[in-house]
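*Asks:* missing the sequence, but the structure's below:
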């Protein structure tokens, strides 16, 4: 599939640039869109392109979501003040405005992914090979859900669709929309299991059903739908890996842009930017997993940004376990006993038993704790377990941390949207 990746990637990345203000995402010199979306081959190219868009360096959703959350939550430290978009985020507050290219890339590429995914979701059901169509729909659903989720984590409102002068929906509606996309994928897969032929045409790494369940659990938690979050989390097989894979042609974006250059960002400090009661235990083995000892700076990135071909997980087993812990603590009838049990699965987990090598290997937390006492501990261990995953800003809001501990709460809308859509909401105060 490297032929698909290279060709589709360049076409789509160019489209992002030339279409940023139009939101129609057309390429007049390219193949006829109707031809592309009426064949299995054409739609295969589109869904492979969705993955490429998501992980493609400075334009990709992944790198920009990690950067946005990392800078404003103090996970990462700016290494070069000449990087103006990064400097704005690192400074925070009013320094972040609609000109910020990192936010613009995150916004534009997410909407591009939604647009392309919709083309597949609308046309794949017409294919004669329903098992192959099922794979196309499920794969496209993963990336549409991710795009909706990332937009909803950063902005108070998100576009209701793609096109000219679109209306906006609340961020909670955005999370629920992502869940709806995932539910549709499960219904399609139940009716027609994905064919082996489709799987063989995809880049290796992504476990489709487990990823869909993990994302459903994540976004149900963010939307406050605790029964749904627990059910989805319980459906994830924690022994199975689901990763973005990289090689000599497609680089790990964190390594390529930050780790290898030392010119963009590095960890804030050995405590991962955490302070007070949230500082990691000196014996916590997740800290040496995510960081390495250097000279300038002393603390350097490791973990999932350590190498050019290091795979990046779409979710960690620890995230799923901590979702269960949080649900037990927050649900209508709190269950602090089960919340602590799930939390201790992460606290005591050995690196050798985690499929990605992420493990604290600490003694269990003991005592009869109330939900109010357990929730701050869940937050602390999410910060450490899920370091630089792009999820911390959402966590800070959900766990009620004061605005003074972060540099932004939500982000202003990019001028590429505001200048072309009169329905763009007012920017948040902070």
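*Replies:* Okay, I see it. This is a predicted model, so every value here is computed, not measured. Numbering: from 1, shown residues only.

*Asks:* okay, CA-based contacts and neighbour counts for the rest of this
*Replies:* OK.

*Asks:* Which parts of the stretch 151-300 of the chain are strands?
*Replies:* Using DSSP state E, counting those that start in this stretch, the strands of the stretch 151-300 of the chain run over residues 157-159, 168-170, 243-244, 265-267, 291-293, 299-301.

*Asks:* I should have written the stretch 301-430 of the chain there, sorry.
*Replies:* Assigned strands in the stretch 301-430 of the chain, in chain order: 312-313 (criterion: DSSP E, counting those that start in this stretch).

*Asks:* ok, back up a step: go through the strands of the stretch 151-300 of the chain and name the closest to residue 206.
*Replies:* strand 243-244 (5.3 Å; Cα to Cα).

*Asks:* which helices and strands does that closest one pack with?
*Replies:* Using 3 or more Cα pairs under 8 Å, 6 or more residues apart in numbering; DSSP states H and E as the contact test, the elements touching strand 243-244 are strand 312-313.

*Asks:* So which of the strands of the stretch 151-300 of the chain is nearest residue 383?
*Replies:* Nearest to residue 383 among those is strand 265-267 (13.0 Å), distances taken as Cα to Cα.

*Asks:* will you turn the strands of the stretch 151-300 of the chain into CSV that also has distance to residue 3 and mean neighbour count?
*Replies:* Converted to CSV, the strands of the stretch 151-300 of the chain look like this (distance: least, Cα to Cα, whole Å; neighbours: other Cα atoms under 10 Å):
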stretch, distance to residue 3, mean neighbour count
strand 157-159, 33, 23
strand 168-170, 37, 16
strand 243-244, 17, 18
strand 265-267, 32, 25
strand 291-293, 35, 17
strand 299-301, 32, 24
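
*Asks:* Need those in JSON lines (columns: distance to residue 353).
*Replies:* Below are these laid out as JSON lines (distance: least, Cα to Cα, whole Å):
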{"stretch": "strand 157-159", "distance to residue 353": "39"}
{"stretch": "strand 168-170", "distance to residue 353": "40"}
{"stretch": "strand 243-244", "distance to residue 353": "18"}
{"stretch": "strand 265-267", "distance to residue 353": "26"}
{"stretch": "strand 291-293", "distance to residue 353": "20"}
{"stretch": "strand 299-301", "distance to residue 353": "23"}
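
*Asks:* hold the first one in mind and look at this next one:
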């Protein structure tokens, strides 16, 4: 029965989601589809909309998830381009002025993020009108996850992000964008605290995402990015590390990294065993995470291939990793001048075995007894984040936060899509690099 219900909801999602409008000037009407009033006036229609949000975020080459991982990976040297015919990827790998407002992947990424915010707002507003507050609570929390991620995903690449959706929207600083994402999450946490999510909602959406833990994990991530270390630590402490939260895939809804890159060996692959780190920070060759995230092809180039969370059609991709949460704790303590606790949590990741991790991500390295200096401690936290969170789309933000040399990345921030600039006079000036 659950599978049948989900198929019905997925059909509703396909009817309710209109994709790829190309600016913040939103006009998402389509005369061939159900009207917004029809879709967003019932629990069934609203459920179809949130399932649609997940599909747009996770499925295919145009998805936010694929572009987040790939744009980030090429910009930070995690990935290389296999086929020079992939123009957009080649431009990212070269960086600098070759990445401009016409860049197709950035335009798609910008559009899907803004579309998710637009649809999530509709779900959150209309869910409040439902009589079943427990079902509404699930809708609001689920939509809030994708709204918060989409706002923060833009804040990771652009200097300023839209304050909302509509005609000629204004922009806010990227750090304020992270804070806006946190506010969305806080509202969702309050909502599900007052009205527990109903089991009927959980059974109506795809399995994989643990809503409560995901909200706290994302709050910890974005609080860290905003420099709110006390808040980030509290949110990290609220996450149960043994519980997985994943984007799930199957034979019909394929893992986008496997579908586009791994299976074809024609787009991108990992750079090498350094995982994109400079030699001074590269992982030890005995670090178990190298073989988790990469495999070796001894006969056909390139030698290093995608493994880990891109190694199969149905391989789930984590929304967050337990190791990320532990490293957030280590960094929060370090930034608060508590080196003792910082070292404890940092070594918890360094010594973690694959068997001790819900996803099998384990370095299995000896503990570091002394870091020598505060700067060295931060360098090690950065290093461990880059290894533990390889191909998660988080590295560019870390490079800026840890003040890594700009020579280690291809761009610092991205130019705004020309289609946005052409339709919105409030679009900010492009950053120089």
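*Replies:* Okay, I see it. Because the structure is a prediction, the values reported are computed rather than measured.

*Asks:* re earlier: so which of the strands of the stretch 151-300 of structure 1 is nearest residue 117 of structure 1?
*Replies:* Taking Cα to Cα as the criterion, strand 157-159 is the member of the strands of the stretch 151-300 of structure 1 that comes nearest to residue 117 of structure 1, at 15.1 Å.

*Asks:* and the closest one, which stretch of structure 2?
*Replies:* Under TM-score structural alignment, the alignment places strand 157-159 of structure 1 onto residues 160-162 of structure 2.

*Asks:* got it, and stretch 230-237 of structure 1?
*Replies:* Residues 233-240 of structure 2 are where stretch 230-237 of structure 1 lands, counting by TM-score structural alignment.

*Asks:* Any buried residues in that stretch, and which?
*Replies:* Burial within stretch 233-240 of structure 2, assessed by neighbour count using 16 or more other Cα atoms under 10 Å, is assigned to 233, 234, 235, 236, 237, 239.

*Asks:* got it, and stretch 301-321 of structure 2?
*Replies:* Neighbour-count burial for stretch 301-321 of structure 2 [16+ other Cα under 10 Å]: 302, 304-321.

*Asks:* now swap in stretch 152-167 of structure 2 and tell me
*Replies:* Of all the residues in stretch 152-167 of structure 2, those buried under the rule 16+ other Cα under 10 Å are 152-165.

*Asks:* Then stretch 88-95 of structure 1?
*Replies:* For stretch 88-95 of structure 1, a neighbour-count test (16+ other Cα under 10 Å) marks 88, 89, 90, 91, 92, 93 as buried.

*Asks:* And the furthest pair within these?
*Replies:* Across these, the two members that end up farthest from each other (Cα to Cα) are 90 and 93, 9.3 Å apart.

*Asks:* Quick check: neighbours shared by these two?
*Replies:* Common contacts of residue 90 of structure 1 and residue 93 (Cα atoms under 8 Å, 6 or more residues apart in numbering): residue 407.

*Asks:* re the thing from before, what's the most distant pair in the buried residues of stretch 233-240 of structure 2?
*Replies:* Among the buried residues of stretch 233-240 of structure 2, the pair separated by the greatest distance (Cα to Cα) is 233 and 239, at 10.2 Å.

*Asks:* Looking at the alignment, what corresponds to residue 299 of structure 1 in structure 2?
*Replies:* Using TM-score structural alignment, residue 299 of structure 1 sits opposite residue 304 in structure 2.

*Asks:* what's its match in contact with, if anything?
*Replies:* 269, 270, 271, 272, 273, 294, 295, 296, 297.

*Asks:* cool, and residue 44 of structure 2?
*Replies:* For residue 44 of structure 2, the contacting residues are 9, 12, taking Cα under 8 Å, 6+ apart as the criterion.

*Asks:* Which secondary structure element is home to it?
*Replies:* helix 43-58 (DSSP states H and E).

*Asks:* Mean per-residue distance, the helix or strand just after that helix versus structure 1.
*Replies:* Toward the C-terminus, helix 43-58 of structure 2 is succeeded by helix 64-75 as the next helix or strand (DSSP H and E). Between helix 64-75 of structure 2 and the corresponding residues of structure 1, superposition yields a mean separation of 0.6 Å, by mean Cα distance after the TM-score superposition for structure 1.

*Asks:* Pretty sure residue 162 of structure 2 sits against residue 172.
*Replies:* Yes - with contact defined as Cα atoms under 8 Å, residue 162 of structure 2 reaches residue 172; the gap is 6.3 Å.

*Asks:* just checking, which of the buried residues of stretch 152-167 of structure 2 belong to helices?
*Replies:* Restricting the buried residues of stretch 152-167 of structure 2 to those inside helices, with DSSP state H as the criterion, leaves 152, 153, 154, 155, 156, 157.

*Asks:* if I look at the aligned residue in structure 2 for residue 127 of structure 1, how far off is residue 123 of structure 2?
*Replies:* Residue mapping for residue 127 of structure 1 onto structure 2 gives residue 130, with TM-score structural alignment as the criterion. Separation of residue 130 of structure 2 from residue 123 of structure 2 (Cα to Cα, to the nearest Å) stands at 11 Å.

*Asks:* okay, those two: which has more neighbours?
*Replies:* residue 123 (27 against 14; other Cα atoms under 10 Å).

*Asks:* related to what we said a few turns ago, right, so of the strands of the stretch 151-300 of structure 1, which gets closest to residue 84 of structure 1?
*Replies:* Using Cα to Cα and comparing the strands of the stretch 151-300 of structure 1, the one that lies nearest residue 84 of structure 1 is strand 265-267, at 12.6 Å.

*Asks:* The closest one maps to which residues in structure 2?
*Replies:* Using TM-score structural alignment, strand 265-267 of structure 1 pairs with 268-270 in structure 2.

*Asks:* what's near enough to touch residue 258 of structure 1?
*Replies:* Taking Cα under 8 Å, 6+ apart, one finds 264, 265, 266 in contact with residue 258 of structure 1.

*Asks:* Arrange those in CSV, one row each, with distance to residue 37 of structure 1 as further columns.
*Replies:* Formatted as CSV, the contacts of residue 258 of structure 1 follow (distance: Cα to Cα, whole Å):
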residue, distance to residue 37 of structure 1
264, 39
265, 40
266, 42
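
*Asks:* Is residue 26 of structure 1 part of a helix or strand, or is it coil?
*Replies:* coil (DSSP: H, G, I helix; E, B strand; the rest coil).

*Asks:* That one: neighbour count?
*Replies:* The local packing count at residue 26 of structure 1 equals 15, with neighbours defined by other Cα under 10 Å.

*Asks:* next one: residue 336 of structure 1
*Replies:* Using other Cα under 10 Å, the number of residues around residue 336 of structure 1 comes to 23.

*Asks:* what's the closest non-adjacent residue to the counterpart of it in structure 2?
*Replies:* If you follow residue 336 of structure 1 across to structure 2 using TM-score structural alignment, you land on residue 339. In space, and not counting its chain neighbours, residue 339 of structure 2 is closest to residue 333: 6.6 Å by Cα to Cα, 6 or more residues apart in numbering.
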